[in-house]
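Peer 1: Any chance you could fold what I've pasted below:
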Amino acid sequence: MEMRTTRLERRTGEDRTATVEALRARLRGMQQAVPERAAPVPLGLGEVVQGLRGGAAHSIESRSLALACLGAALPAGAWGAIVGMPDLGIEAARDLGVPIERIALVPHPGRAWFDVVASLAEAMPVVLAASPGRVAPTDAVRLAARLRQASSTLLVAGPWPGAATVVRSVRAEWQGLAAGDGRIAEGSLVVEASTSGAARVARVPLTGASPAVDGVGADELVA
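Peer 2: Here you go, the predicted model:
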């Protein structure tokens, strides 16, 4: 099954309103009503971040961790979106828990990045977007207001000014190897998260004795 690709262009005024309403109309027939709640945090990150607050943007400086957060953050039956990741691997996303059958994919938002993200956030509870690069503080403030109004969660794979939470993968650690020999007994990913300026560090267990988390190598998680 393939991710659905959605084409959104820069729109203003009535055109933008019509685009948002069309998205909402399509989604109403596909997703279930769910109560508002803080998005759960995957991969044991609950030690560090007590849920990803809705109505805000969160910076996750690892694409794999961001995908895992998207998969965990989506309420049951809800649709989400991924913006600005043309090279995204469908199988890798599925392995990280992303329900690909309920994802709208906008691989090339171009200069309309802010309009696309804002429009999707008004229609969907969680949007994951690759950082567009340098962001003007005024643009970040305007998008933050739209997120608050829609009570939507924005996960940015990369830096984001004024992010409510910043999550960084620091390094992977393995136990069981001796002088390069032997078998890996267990592993952990060292993660640092900052909320309201307070940084916390946790070791997130990796699955089994394999250097992977849900099918994704630890080197990818740290990258």
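
Peer 1: going forward, measure contacts and count neighbours with C-alpha atoms only.
Peer 2: OK.

Peer 1: Please, where are all the strands along the chain?
Peer 2: Residue ranges of the strands in the chain, as given by DSSP state E, are 4-5, 56-60, 80-83, 103-106, 126-130, 153-157, 165-175, 186-195, 198-205, 212-213, 216-217.

Peer 1: Counting by contacts, list what the lengthiest helix in the chain packs against.
Peer 2: Identified as the longest helix of the chain according to DSSP state H is helix 13-28. Packing partners of helix 13-28 (3 or more Cα pairs under 8 Å, 6 or more residues apart in numbering; DSSP states H and E): helix 113-123.

Peer 1: if I pick Thr6, what's in contact with it?
Peer 2: Residues in contact with Thr6 (Cα atoms under 8 Å, 6 or more residues apart in numbering) are Ala104, Leu105, Val106.

Peer 1: Generate CSV for the strands of the chain, with mean neighbour count and distance to Asp95 as supplementary columns.
Peer 2: Shown next, in CSV, are these (neighbours: other Cα atoms under 10 Å; distance: least, Cα to Cα, whole Å):
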stretch, mean neighbour count, distance to Asp95
strand 4-5, 14, 18
strand 56-60, 26, 18
strand 80-83, 26, 16
strand 103-106, 22, 14
strand 126-130, 26, 16
strand 153-157, 27, 18
strand 165-175, 19, 19
strand 186-195, 20, 17
strand 198-205, 16, 17
strand 212-213, 21, 9
strand 216-217, 15, 7
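
Peer 1: and for comparison, fold this next one:
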Amino acid sequence: MTAESTLSAEALAADRLQRARAALQGVEVRMGAPSQGWQAPTFPCAENLEAVIPAGLRRGQVVSVTGSTSLMLALVAEASRDGAWTAMIGMPHVGVVAASRRGIELSRLALVPYPGVHAAAAAGACLEGMEVVLLGEGLALSFADRRRLMTRVRERGAVLVVAGPWEGAHTSLTVESHRWLGLGAGDGRLRERQLTVAVGGRAHGNARRVTLTLDEDSGARWVRPGVRQTLGVHQTLGVNQTLGVNQTLDEGVA
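Peer 2: Predicted coordinates:
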């Protein structure tokens, strides 16, 4: 890669970050920042997740999830439906179709799929204006970056849900095994996904294992090889961002 192309990529990333900050400022003007007197100490979770998050998602805390993007989305779906603004950073494999199927309200969703070297700045900016922030795995975050983000989460009363291990997480969920339910003889609909999850973290003491079932994903249907359908989606988000997505119906989120 040449020096010129490197500078061009950095300039593009910086421009995206600037536009994301401008969008978040618009959100704050319309709604007010979450720190301006938030009252509810927790965000709700679906009933089928009570085994892993019995009291819901507590504001000011970090939850790490290893082994399942679907579980990450399921954890925040009720909060999103309940009115929480949500951001997904560094998760380019999760499109708006998959997010919607898992219950995320698209009109209150911001996407930063490729933050690059600006991951810490993007996460910090989103925590200023969003109540729930999801971080993908493998982002360019130093130990100091992570500590600063945890401080920001506490100050703003937000919830940070991260993919992969996170030192100091209040709740750590690790998917150890899973299996799909619902297939018949040769075809059928994947109606449920059963997960075995190890639950640990600062808020839970000794680790424990639980089994939970994720509800039906209406788009996750197994079909015989060679049969594919394509869905085109053009979705305008509530933070003045427009996304174009081309997603196949038989693709799922792990």
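
Peer 1: orientation of the longest helix of the first structure relative to helix 113-123 in degrees?
Peer 2: 50 degrees (axes from the mean of the first three to the mean of the last three Cα atoms, to 10 degrees).

Peer 1: Tell me the buried residues in helix 13-28 of the first structure?
Peer 2: Arg16, Thr19, Val20, Leu23, Arg24, Leu27 (16 or more other Cα atoms under 10 Å).

Peer 1: again with stretch 128-141 of the first structure
Peer 2: Leu128, Ala129, Ala130, Ser131, Pro132, Ala140.

Peer 1: who are the neighbours in contact with the residue nearest to the fourth one when sequence neighbours are not counted?
Peer 2: Ranked by Cα to Cα, 6 or more residues apart in numbering and with sequence neighbours excluded, the top spatial neighbour of Ser131 of the first structure is Gly158, at 5.1 Å. With contacts defined as Cα under 8 Å, 6+ apart, the neighbours of Gly158 of the first structure are Ser59, Ile60, Glu61, Ser62, Arg63, Ala130, Ser131.

Peer 1: The residues you listed into JSON lines, with extra columns for distance to Gly71 of the first structure?
Peer 2: Listed next are the contacts of Gly158 of the first structure as JSON lines, based on distance: Cα to Cα, whole Å:
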{"residue": "Ser59", "distance to Gly71 of the first structure": "16"}
{"residue": "Ile60", "distance to Gly71 of the first structure": "14"}
{"residue": "Glu61", "distance to Gly71 of the first structure": "16"}
{"residue": "Ser62", "distance to Gly71 of the first structure": "14"}
{"residue": "Arg63", "distance to Gly71 of the first structure": "12"}
{"residue": "Ala130", "distance to Gly71 of the first structure": "16"}
{"residue": "Ser131", "distance to Gly71 of the first structure": "18"}
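
Peer 1: Identify, from the residues you listed, the entry nearest to Asp181 of the first structure.
Peer 2: Ser62 (29.5 Å; Cα to Cα).

Peer 1: Relative to Ala13 of the second structure, how far out is the equivalent of Asp139 of the first structure over in the second structure?
Peer 2: Using TM-score structural alignment, the equivalent of Asp139 of the first structure in the second structure is Asp145. From Asp145 of the second structure across to Ala13 of the second structure, the span is 18 Å (Cα to Cα, to the nearest Å).

Peer 1: got it, and Gln247 of the second structure?
Peer 2: 25 Å.

Peer 1: Find the nearest non-adjacent residue to Glu220 of the first structure, please.
Peer 2: In space, Glu220 of the first structure is closest to Ser64, 6.8 Å off (Cα to Cα, 6+ apart).

Peer 1: what does stretch 84-103 of the first structure correspond to over in the second structure?
Peer 2: Using TM-score structural alignment, stretch 84-103 of the first structure pairs with 90-109 in the second structure.

Peer 1: ok, and what's touching the matching stretch?
Peer 2: By Cα under 8 Å, 6+ apart, stretch 90-109 of the second structure touches 70, 73-74, 76-78, 80-81, 83-88, 112-115, 119, 135-137, 139, 217-219, 233, 235-239, 245, 247, 252-253.

Peer 1: For the buried ones among those residues, write the corresponding ChimeraX selection.
Peer 2: Per 16+ other Cα under 10 Å, the buried members of the contacts of stretch 90-109 of the second structure correspond to this ChimeraX selection:
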select :70,73,74,76,77,78,80,84,85,86,87,88,112,113,114,115,119,135,136,139,217,219,237,238,239,247,253
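
Peer 1: Now, the contacts of stretch 90-109 of the second structure that are in helices?
Peer 2: Ser70, Leu73, Ala74, Val76, Ala77, Glu78, Ser80, Arg81, Ala119.
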